[in-house]
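Enquirer: okay, predicted coordinates and the sequence, questions at the end:
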Amino acid sequence: MPVEALGDYDPNNIFARILRGEIPSKRVYEDDWAIAFHDINPQAPVHVLVIPRGPYRSWADFSANASEAEIAGFVRAVGATARLLGLEEPGYRLLANAGVHAHQEVPHLHVHIFGGRQMGAMLPR
């Protein structure tokens, strides 16, 4: 179900539950700022999600409310995950959906890392 409105953070969303260990995930990276895990419905040979540990709904929420350390840590976690997955060469795609028009399904900031094949055009025309 898409996120209808930003509103308050929902502590029972699936990513919050993954962070608390209530739902299992196949983790590939974690540190003090973020965790990365395989998507349960992969859209590419490599499809990993990176989420901050803090309760942020979107990039706008994160950039306005996270500490400098959280922001730096999350950005570094995305890069470290791509390197760990061996995606620097030949390349990868990052995707972050925000809100209804972008089809954000989970109201917790997350970045998709896609790799392992040619991605094609960025948006359908």
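Expert: Happy to help now that I have it.
Enquirer: please make it C-alpha for all contacts and neighbour counts, starting now.
Expert: OK.
Enquirer: off-centre distance for the longest strand that the chain contains?
Expert: Across the chain, the longest stretch assigned as strand under DSSP state E is strand 46-52. Distance of strand 46-52 from the chain centroid (C-alpha atoms, centre = their mean, to the nearest Å) equals 5 Å.
Enquirer: so which elements touch it?
Expert: Counting contacts by 3 or more C-alpha pairs under 8 Å, 6 or more residues apart in numbering; DSSP states H and E, strand 46-52 packs against strand 34-38, helix 68-84, strand 111-115.
Enquirer: let's bring in a second model and compare:
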Amino acid sequence: MGDCIFCKIIDGEIPSKKVYEDDRVVAFHDINPIAPVHVLVIPKKHIPSLLDLKEEDKELVGYLHLVIQQVAKEMGVDRDGFRVVTNTGLHGQQTVFHLHYHLIGGRQLQWTM
């Protein structure tokens, strides 16, 4: 997807500070972290948002959650806890239209509703 910033990160056109990568998923530090640990976990397959998932993506979504678990352990937030957020659409504050999960932790988080 030509102008997708996350696709450019996947392709190596834009540098990132990766913490995990395999043939289906990449995880990297958010450039505007809101906590000591703020990592984005994304599929390499371009899927614009949660609403664009197809039946054939369900195995990938399950795999993404296993990667989030692994990254949480590697980042040291598994013991005290963390938050996983997926922003979807305009009101959900989605700014990059490539499915991604924010793994946020490393401090006591507040609820901001």
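Expert: Arrived safely. In this text the structure is predicted, and so the values were computed from the model without any measurement.
Enquirer: turn the helices and strands packed on strand 46-52 of the first structure into CSV, including mean neighbour count and distance to residue 59 of the first structure.
Expert: Output for these, formatted as CSV (neighbours: other C-alpha atoms under 10 Å; distance: least, C-alpha to C-alpha, whole Å):
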stretch, mean neighbour count, distance to residue 59 of the first structure
strand 34-38, 21, 14
helix 68-84, 17, 10
strand 111-115, 23, 10
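Enquirer: for these, which one sits closest to residue 28 of the first structure?
Expert: Among those, the nearest to residue 28 of the first structure by C-alpha to C-alpha is strand 34-38 (5.4 Å).
Enquirer: quick check: that closest one aligns to which part of the second structure?
Expert: Under TM-score structural alignment, the match for strand 34-38 of the first structure in the second structure covers residues 25-29.
Enquirer: same deal with stretch 75-83 of the first structure?
Expert: Stretch 75-83 of the first structure corresponds to residues 65-73 in the second structure, going by TM-score structural alignment.
Enquirer: list of residues touching that stretch?
Expert: Stretch 65-73 of the second structure is contacted from outside by 19, 20, 25, 27, 41, 78, 79, 82, 103, using C-alpha atoms under 8 Å, 6 or more residues apart in numbering.
Enquirer: of these, closest to residue 97 of the second structure?
Expert: Using C-alpha to C-alpha, those come closest to residue 97 of the second structure at residue 41, 13.6 Å.
Enquirer: the closest one contacts residue 22, correct?
Expert: No - with contact defined as C-alpha atoms under 8 Å, residue 41 of the second structure does not count as touching residue 22 (11.5 Å).
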